[in-house]
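[1] Sequence first, predicted coordinates after that:
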Amino acid sequence: MSTPEPYLPAPSPALSQSDQDALTDLYVRGTPANTLRAYERDLLYVTAWKAARFGVPLDWPESEATALAFILDHARDLGDAAPEDVARQSAEMLIAQGLRKSLACPAPSTLDRRIASWLAFHRMKNLTSPFDAPQVKQARAKARRAAARPPAPKSQQPITRDVLEQLLSTCRGSRRDCRDRAILMLGWASGGRRRSEITGLMFEDVSLKEFDEKSLVWISLLETKTTTKGETPRLVLKGRAAQALAHWIEVGEIQDGPLFRPVSKADRVLTRRLSPDAIAQIVKRRAKLAGLPDGFASPHGLRSGFLTQAAMRLSLHRSMAQAQKYYDDVDIADNPATDLLG
């Protein structure tokens, strides 16, 4: 058996091979797919960075000097650095490999995520991380403050109802159209769902028991970014949104497995799960077909658009948690926000 990636548990001499395999499987099943993908990207990046900067592979555990160099290289704008600056030269190599976009100082959140991944790799190997050393932690805090900037919006435009209607108008009669209509309506009308939440849905997560009588479709999310398994309440789709989802299930002949799937050029529904990145392509394509400007909206616009439509700003609530207190005693099917799409 090959050595597992650093984002998986290291082999332990105290475990049998079957127990080691079971532990690895547990880590994979217990780690969100988005996190595993981020681990893979971050591992590729830090490996390439060290090779470019020092000409050697990663060490386990990594040295504090390397950790400090990583922070320093990513805490300044290298476009102002001299051509012979080793940090700039390393960054240019990463740009050539397609791993870095520019010489500009990366966003603090990007640096934080890569460091968090690197730290996690050490934990999975039962090793002490250099990023836990006092001087390194202090340098990281200083870098975060020095590079502080206003957070950029995840979507240039919220997809409010009028924008959503423009996107939906491009969905006509093909299976692809039916799928995209269901995705857009579910993503918006169920409270603004994230891409991974939409593509993670299984047929078994949908209940159509009340559809014929009440035009209600109930959805069970396994977990979300802010909730864990068993804590996520059921979501409801009503009216048009419920009809769009039920229609997709019918025309897509979805009887089990992933709820949303790729559709071939021949308009044939495939069996595999739709990827989260595909949601971005769907929003981009529908916006283009609707005649909206390039980059007008992203999948996060479904979330921000729903919340905007729900008048969160006008209510002057400072957080979703604060607003939620006012709805704790209201059955979700009676919540007026579920009728925003009509």
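    Cool, got the structure. Please read these numbers as outputs of a predicted model, since none were measured by experiment.

[2] all contacts plus neighbour counts: C-alpha atoms, from now on.
    Fine.

[3] how about the strands in the stretch 201-342 of the chain?
    Along the stretch 201-342 of the chain, counting by DSSP state E, counting those that start in this stretch, strands occupy 206-207, 216-219, 235-238.

[4] Any chance of TSV for these, columns distance to residue 176 and mean neighbour count?
    Compiled in TSV, these are given as follows (distance: least, Cα to Cα, whole Å; neighbours: other Cα atoms under 10 Å):
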stretch	distance to residue 176	mean neighbour count
strand 206-207	20	18
strand 216-219	21	21
strand 235-238	20	22
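
[5] Serialize those to JSON lines and add fields for distance to residue 187.
    Converted to JSON lines, those look like this (distance: least, Cα to Cα, whole Å):
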{"stretch": "strand 206-207", "distance to residue 187": "14"}
{"stretch": "strand 216-219", "distance to residue 187": "12"}
{"stretch": "strand 235-238", "distance to residue 187": "10"}
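
[6] Looking at those, which is nearest to residue 163?
    The closest of those to residue 163 is strand 235-238. By Cα to Cα, the value is 19.3 Å.

[7] Which neighbouring elements make contact with the closest one?
    strand 216-219 (3 or more Cα pairs under 8 Å, 6 or more residues apart in numbering; DSSP states H and E).

[8] Give me the packing partners of the strand it packs on, helices and strands only.
    Here strand 216-219 is seen to pack against strand 206-207, strand 235-238, helix 239-251 when contacts are counted using 3+ Cα pairs under 8 Å, 6+ apart.

[9] which residues are contacting the first one?
    Yep, that's strand 206-207 we're talking about. Residues outside strand 206-207 that contact it (Cα atoms under 8 Å, 6 or more residues apart in numbering) are 217, 218, 219, 220.

[10] next up, a second structure to put side by side with the first:
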Amino acid sequence: LRHLAQKGMGANTLRAMASDLGYLEAWSRASDGFALPWPAPEAIVLRFVAHHLWDPAERARNAGHGMPDSVRQALAATGRLRSDGPHAVATVRRRMALWATFHRWRGLEGPFSSPNIRNAMRLAAMATDRPRGRKSARAVTRDILDRLLTTCGGGRLIDARDRALLLIAFGSGGRRRSEVARLTVEDLMERSPVPARRGDAQGVMLRSLGLRLGRTKTAGADQDERVVVVGRPVDALLSWLFAADIAAGPIFRRIDRWDRIGEGAIDAQSVNAILKKRCRQAGLDPAAYSAHGLRSGYLTEAARRGVPLQEAMRQTRHRSMQQASSYYNEVEIERGESARLG
């Protein structure tokens, strides 16, 4: 089972699952003094909801509302709890979904679909006043991307790598960190040049490449997910590969302070670190941007340029129309009159 999990799930997913399971175990010991029971009684799951989704105003009036101080202090002492306030609804749902998944893996029936628990979650979500946070406070749109790229003109190998990484991550639909980090030369598929202006076969032609994504967050390796990049990202990528003399294996590799290129690929966290470093160098607040901002920025930029939503989704590989359309809705409101009535 461990082997299958490692083969079928990305490293980030496995780390997140281990972290959430560790939290559940720590909460159970802090709350009851015992290890997490299997199967979990309905009363314990309801207590988990009550400890994590609560109303701060009611807490001020009633000290027994929400998570008890003894539980909070025990979790904080082990580094499991970093906030004194209620959890985000999405975090609680994710941990409960994982809890239910582990029940199924053990061949057990859990209480997670019971009417009492579903009703408790619904009421708690309606009562919470904590808005859902975004993975990146600000989107990395084309104008922001161009500012980051101005910091990559130093002529060093690390500048060539970072320029290629940022352009490929954005131009391929705002790829996720793990997808960018594990790209290899073998994932590149040569394609014929395409016109810079659609339908103008006699005009300027742009180089084009296909990227084989393999396993993604929403698709298995057997689905052979692919996207196409054209123009500036392709030029930057090929320039990096030539400068680094990379003909096979990982595309984006570690580079030490002496400009020596390693054999192994960078990890997903490095993609985020590179973006934040370039933000700092461009005079932008690194705390306001993350690698996910490339994904939201791509969709926001597509909406601004009038790219049809379904066409943009073919590049981002979004499965949810609702999630992808939220960026388009914001742009439409921004351009419309409804936001100007005041």
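    Sure, I can see it. From a predicted model like this one, the values you see are computed outputs, not experimental measurements.

[11] Determine the longest helix present in the first structure.
    Using DSSP state H to define each element, the first structure has its longest helix at helix 33-54.

[12] immediately after that helix, which helix or strand?
    For helix 33-54 of the first structure, the following helix or strand on the C-terminal side (DSSP states H and E) is helix 64-73.

[13] What residues in the second structure pair up with that next one?
    Per TM-score structural alignment, the counterpart of helix 64-73 of the first structure in the second structure is residues 42-51.

[14] tell me which residues in the matching stretch are buried?
    Across stretch 42-51 of the second structure, burial judged by 16 or more other Cα atoms under 10 Å covers 42, 44, 45, 46, 48, 49, 50, 51.

[15] how long is stretch 130-146 of the second structure from one end to the other?
    Taking Cα to Cα, to the nearest Å, stretch 130-146 of the second structure runs 34 Å from one end to the other.

[16] Could you list the buried residues of that stretch?
    Within stretch 130-146 of the second structure, the residues that count as buried by 16+ other Cα under 10 Å are 136, 138, 139, 140, 141, 142, 144, 145.

[17] Can you tell me which of those is closest to residue 294 of the second structure?
    Within these, proximity to residue 294 of the second structure (Cα to Cα) peaks at residue 140, which comes in at 5.0 Å.

[18] how far away is that closest one from residue 327 of the second structure?
    The span separating residue 140 of the second structure from residue 327 of the second structure equals 13 Å under the rule Cα to Cα.

[19] just checking, what residue in the second structure corresponds to residue 264 of the first structure?
    When the second structure is aligned by TM-score structural alignment, residue 264 of the first structure is paired with residue 256.

[20] Please disregard the earlier target; I meant residue 306 of the first structure.
    Mapped onto the second structure by TM-score structural alignment, residue 306 of the first structure lines up with residue 298.

[21] tally of neighbours for the equivalent of residue 70 of the second structure over in the first structure?
    Residue 70 of the second structure maps onto residue 89 of the first structure when the alignment is built from TM-score structural alignment. When neighbours are counted by other Cα atoms under 10 Å, residue 89 of the first structure registers 18.

[22] now do the one 4 residues further on
    Counted with other Cα under 10 Å, residues neighbouring residue 93 of the first structure total 17.

[23] Spit out the contact partners of it.
    residue 52.

[24] still on that earlier bit, against the second structure, where does the longest helix of the first structure fall?
    Using TM-score structural alignment, helix 33-54 of the first structure corresponds to residues 11-32 of the second structure.

[25] try stretch 101-111 of the first structure
    Residues 82-92 of the second structure are where stretch 101-111 of the first structure lands when matched by TM-score structural alignment.

[26] what's the matching stretch in contact with?
    Residues from elsewhere that reach stretch 82-92 of the second structure (Cα under 8 Å, 6+ apart): 49, 52-56, 66, 72, 76, 125, 128, 130-132.

[27] ok, 10 Å please
    Here stretch 82-92 of the second structure makes contact (Cα atoms under 10 Å, 6 or more residues apart in numbering) with 20, 48-56, 66-67, 69, 72-73, 75-76, 81, 96-98, 121-122, 124-126, 128-133.

[28] Which of the residues you listed fall in helices?
    Short answer: the contacts of stretch 82-92 of the second structure in helices (DSSP H) are 20, 48-52, 56, 69, 72-73, 75-76, 96-98, 121-122, 124-126.

[29] just the buried members of those?
    For these, a burial check counting by 16+ other Cα under 10 Å picks out 20, 48-52, 56, 72-73, 75, 96, 98, 121, 124-125.

[30] about what we covered before: return every residue with contacts to both of residue 140 and residue 327 of the second structure.
    Contact criterion Cα under 10 Å, 6+ apart; residues bridging residue 140 of the second structure and residue 327 by contacting each: 296, 297, 298, 299, 300, 301.

[31] Just the closest of these to residue 251 of the second structure, please.
    Within those, proximity to residue 251 of the second structure (Cα to Cα) peaks at residue 298, which comes in at 21.9 Å.

[32] who touches that closest one in this structure?
    139-142, 169-175, 304, 312, 315-316, 327.

[33] so which of the residues you listed hold up in the first structure?
    Contacts from the contacts of residue 298 of the second structure that recur in the first structure, judged by both residues aligned by TM-score structural alignment, their matches' Cα atoms under 10 Å, are 139, 140, 141, 142, 169, 170, 171, 172, 173, 174, 175.

[34] That concludes my questions; thank you for your assistance.
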